[in-house]
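J.: Prediction below, plus the sequence it came from.
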Amino acid sequence: MVRLFGPLVGLFFAVALLWSFGNGAYVAITEPAAPTAEKLFHKHPKEVEFSFNGAFGKFDNQQLQRGFQVYKEVCSNCHSLKQVAFRNLADLGYSEPEVKAIAKQWATKAKTFDAKTGDAGERDNLPADHIPPVYYAGQGSPPDLSLITKARHEGSAYVYSLLTGYQDQPAELLKQFPDAKTPEGLHFNPYFANLNLAMPAPLTDGGVTYADGTKATVDQQAKDVAAFLTWTAEPKLDKRKQTGWAVLGFLLAATVLAYLAKKNVWANAH
């Protein structure tokens, strides 16, 4: 009996330890996390209609040209677009002379390097060049926008919502989270992940003058540049949709033929 007492006590403590650990782990897993300002006040992107939405949607070149103008005149001061070559702009309906002029007049020039002398220099951009990156002197660099709509959930709607979502910090937020006041130099935007970002609202009504006469409201500019950045991330979107419908048609026809062949082969089986 005495010999059994020691092992039984050890077994008891082992079971108690395992139960305590398991119960603690269960509570840690199942107990909801404490609410944070980001969770309570962060907003899902707005619902917005684009011409390329849906299975039959396609890009509107006129809108893409307006979006490129917004990028060029507003966004390109800080954000790069280094995955796009100037010659790709021909897909938006720009002529060859227009593409050459856009490349030559671009504010950031192509960098050159003389291997013999070791001297660095600059030259005018050519249509074959990619849009040169922005060299930013501040702390950190704003993100390259080439693939931004692929890198963010609901990318097109996210870009539109972010650009139109600047607002004063809600009093309710500060009431619940007094320490969550937007820091000096940052700007409150409920569509940004942590609610505060360094970029001030970049768009203003009439900030650009559209060549086609479209009224350049903040909403219109945001929608146009969001469409343009969707094109930079997915320039073959239209062709991919066309190919998809062709493939579906082929599969449907092949299915019908396979069914008819099966009926013919097994017609006299019974």
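T.: That came through fine.
J.: Every contact and neighbour count from this point should use C-alpha atoms.
T.: Will do.
J.: Tell me where the stretch 101-250 of the chain has helices.
T.: Taking DSSP state H, counting those that start in this stretch to define them, one finds helices in the stretch 101-250 of the chain at 148-151, 155-164, 171-176, 218-233, 237-265.
J.: Could I get those helices in TSV, plus columns for distance to Gly93 and mean neighbour count?
T.: Formatted as TSV, the helices of the stretch 101-250 of the chain follow (distance: least, CA to CA, whole Å; neighbours: other CA atoms under 10 Å):
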stretch	distance to Gly93	mean neighbour count
helix 148-151	22	18
helix 155-164	21	23
helix 171-176	47	12
helix 218-233	13	24
helix 237-265	15	12
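J.: Those helices: which one's closest to Val48?
T.: Closest approach to Val48 among these (CA to CA): helix 155-164, 6.2 Å.
J.: which other helices and strands contact the closest one?
T.: Helix 155-164 sits against helix 148-151, helix 218-233, with contacts defined as 3 or more CA pairs under 8 Å, 6 or more residues apart in numbering; DSSP states H and E.
J.: ok, and here's another one to check against it:
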Amino acid sequence: MVRPIAFLAGLGFVFVLLFSLVTGAVAYISEPPAKTAEHEFHLHPKEVSFASDGPLGKFDRQQLQRGFQVYKEVCSACHSLHQVAFRDLKDLGFTDAEVKAIAKNWATEVPSINPETGEPATRKGTPADKIPAPYANEVAARAANNNALPPDLSLMAKARHDGGAYIYSLLTGYQDQPAELLKHFPDAKTPASLHYNPYFANLNLAMPPPLAADGQVTYADGTKSTVDQMAKDVSAFLIWTAEPKLEKRHATGIAVLGFLLIATILAYLSYRNIWAGIKH
């Protein structure tokens, strides 16, 4: 008795599934979804390459230091790096003395407690501290940014599809709204408080162009700081903040593949030797 009931229940489930599939397909064909400005004008990230790309990729330390400089002088005014400590910057090629100086001279001091009064206080940063956020809390961040909350950038390259390419495209993608968009979607005009960028999901974002002109940052290594160069450098830096162990992971992967290759060859030779004298 149980088997027929189970069979009928399964048959009913299949029928409902097929019915839903057919009715959904008919509805889609007869009344296709209306086109939106986001669907028509949103662009995929630009083609850009980084030294860390691919299974053998390695970070360019000079580029990472330039990217950190762009973050420090431009991005850190609004965006935090909650997952990065000052001491982690040694991986970029900074010396211990340089890391100590960076932590001590950071624009925002580290939240602390006054040991004498127990009241909240601030102090100079040390290498052991995480890079402090530019705002005390979310309320202060929204108040300073027209109610928009600047996201933390620590894992941004992992949180967005195409990672570094997306960040680079967003930073270099600000432009005026195309006339074609306003012609077909007059209601999609970018509000005065927002900025048009076709690489952003809904085309409009609250962040004004952070890299507004060439020479905005004076690189310590003498590299010409064009908008394109600064965007590439800070994108590479944010790839590192999201995957600081990328080089070690690549090296481990190559070692494991080499081990598996040698083990496969040894296993094959052992097989040939063991079964050599046995005829089928």
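T.: Alright, I've got the coordinates. Quick caveat, the model's predicted, so the values are computed rather than measured.
J.: ok, back up a step: which one of the helices and strands packed on helix 155-164 of the first structure lies nearest to Val74 of the first structure?
T.: Of those, nearest to Val74 of the first structure by CA to CA is helix 218-233, at 10.1 Å.
J.: which residues in the second structure does the closest one align to?
T.: Taken onto the second structure by TM-score structural alignment, helix 218-233 of the first structure occupies residues 227-242 there.
J.: which outside residues touch that stretch?
T.: With contacts defined as CA atoms under 8 Å, 6 or more residues apart in numbering, stretch 227-242 of the second structure is touched by 50, 59, 63-68, 70-71, 83-84, 153-158, 163-165, 167-168, 171-172, 211-215, 246.
J.: ok so, going back, turn the helices of the stretch 101-250 of the first structure into TSV, including distance to Ala137 of the first structure.
T.: Listed next are the helices of the stretch 101-250 of the first structure as TSV, based on distance: least, CA to CA, whole Å:
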stretch	distance to Ala137 of the first structure
helix 148-151	22
helix 155-164	23
helix 171-176	33
helix 218-233	24
helix 237-265	35
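J.: Of all the helices and strands packed on helix 155-164 of the first structure, which one is nearest Leu195 of the first structure?
T.: Comparison of these against Leu195 of the first structure by CA to CA identifies helix 148-151 as nearest, at 18.1 Å.
J.: so where is that closest one in the second structure?
T.: Going by TM-score structural alignment: helix 148-151 of the first structure matches residues 156-159.
J.: how big's the offset between that stretch and the first structure?
T.: Here the mean offset of stretch 156-159 of the second structure against the first structure after fitting is 0.2 Å, by mean CA distance after the TM-score superposition for the first structure.
J.: Leu145 of the first structure: what's its closest spatial neighbour, skipping adjacent residues?
T.: Closest residue to Leu145 of the first structure apart from its sequence neighbours, by CA to CA, 6 or more residues apart in numbering: Leu81 at 5.5 Å.
J.: Confirm that that neighbour sits in a strand.
T.: No. Counting by DSSP: H, G, I helix; E, B strand; the rest coil, Leu81 of the first structure is not found in a strand; it is coil.
J.: Distance check, it against Ser146 of the first structure.
T.: For Leu81 of the first structure, the distance to Ser146 of the first structure equals 5 Å [CA to CA, to the nearest Å].
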